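Novice: okay, predicted coordinates and the sequence, questions at the end:
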Amino acid sequence: MWWLMFFSALSSATLLPGSSEVLIVSLAVREPEMAPALLVSATLGNTIGGYITFFMGWGAVVLGRRYTGWLPSEKEQARAMPWLKRYGWWSLLLSWTPVIGDALCLLAGAAKLPIIQSGLAMLVGKALRYAVLLYVAGFLGG
């Protein structure tokens, strides 16, 4: 079950569509004792997915090409760039957010932000999102 959660969270953090939030709560409803394992699995999968997107941005710059399929829309870029310029890798605490999260990861890679700090910011932001979701749903801390 946690593998399903891992791969759903991983795909949700890349440019592929996904809805890991719905899955984590659904699986926790089915087996509440698995909530901590689901939290870890979702966080790791989502962080690895964020890293994949980060390195897609990094690779697009390294290869000197602009892969239009990898780039966020101009609207997403317009929303994400001010965060990156102002807060640098700290902005990746918001990598879990809809609309700008994938753009932040991709543009952070293209901007060659520090890999370790960027990954830690993604990890913390994504873990907090899932932890709050499970807490509000009554599966953690209660």
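Specialist: Right, received. Where do you want to start? Residues are numbered from 1 along each chain as shown.
Novice: only C-alpha atoms for contact and neighbour calcs from this point on.
Specialist: Noted.
Novice: check which helix or strand covers Glu21.
Specialist: helix 20-30 (DSSP states H and E).
Novice: below is structure B, check it against A:
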Amino acid sequence: MVDLMLLLTDYGYISLFVTSFLASTILPLGSEGLLVLMVLGNFNVHSVVLVASIANFLGACTSYYIGLKGRTLLISKYMKISDKQLKRAEAYFGKYGAISLFFTWLPGIGDAIAVAGGVLHYSFSQFVIFVFLGKLFRYAAVAYFAIQI
């Protein structure tokens, strides 16, 4: 455990940034475990939440851009977003509008919602607001529950 904490002390925020970014793009990663480990390892909770939120948000922006440019090969092959998931995300947009962007933090459909935002040429300014708030909510909730343990 000492070696892990030493590694986190040296590369914690960088590792969290990279993991959180990739978790919101092409790789099926989860960044919550690292966030919890850092919170329990006495890292600054606000900094941890902010780094993870910004990185995950930037990953979602990458997904939006991929959707915007219509790179279906990346969407289906590398991001592993099925046509069914994408159609479901588009249905959310049709029904709930911009508020659906808040739910990009959800596992299973969150990446598809970000891609669908791009595919549908949704307003990037609204995308930025709702997606960042959703990501911030997600990581703040994970950190809060980690502290309660």
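Specialist: Arrived safely, thanks for sending. Since the model is a prediction, treat every value here as computed from it, not as a measurement.
Novice: before we move on, back to that, in the helix holding Glu21 of structure 1, what counts as buried?
Specialist: Using 16 or more other C-alpha atoms under 10 Å as the test for burial, helix 20-30 of structure 1 gives Ser20, Glu21, Leu23, Ile24, Val25, Leu27, Ala28.
Novice: residue in structure 2 paired with the fourth one?
Specialist: In this case it means Ile24 of structure 1. In structure 2, the residue matched to Ile24 of structure 1 (TM-score structural alignment) is Leu35.
Novice: thought that match was touching Ala143?
Specialist: Yes - applying C-alpha atoms under 8 Å, one finds Leu35 of structure 2 in contact with Ala143, separated by 7.2 Å.
Novice: overlap of the contact sets of the two?
Specialist: Listed contacts common to Leu35 of structure 2 and Ala143 are Val49; contacts here mean C-alpha atoms under 8 Å, 6 or more residues apart in numbering.
Novice: all helices of structure 1, in order?
Specialist: For structure 1, helices defined by DSSP state H occupy the ranges 2-13, 20-30, 35-62, 74-87, 101-110, 115-136.
Novice: would you mind giving the residues in structure 2 matched to stretch 125-136 of structure 1?
Specialist: Under TM-score structural alignment, stretch 125-136 of structure 1 corresponds to residues 134-145 of structure 2.
Novice: let me fix that: stretch 79-94 of structure 1
Specialist: The alignment of stretch 79-94 of structure 1 onto structure 2 (TM-score structural alignment) covers residues 88-103.
Novice: and the matching stretch, how far apart are its ends?
Specialist: Between the opening and closing residues of stretch 88-103 of structure 2 there is a gap of 13 Å (C-alpha to C-alpha, to the nearest Å).
Novice: one more: stretch 68-75 of structure 1?
Specialist: Using C-alpha to C-alpha, one end of stretch 68-75 of structure 1 lies 14 Å from the other.
Novice: ok, residues contacting that stretch?
Specialist: Contact with stretch 68-75 of structure 1 is made by Leu15, Met56, Gly57, Asp102, Ala103, Leu106, as judged by C-alpha under 8 Å, 6+ apart.
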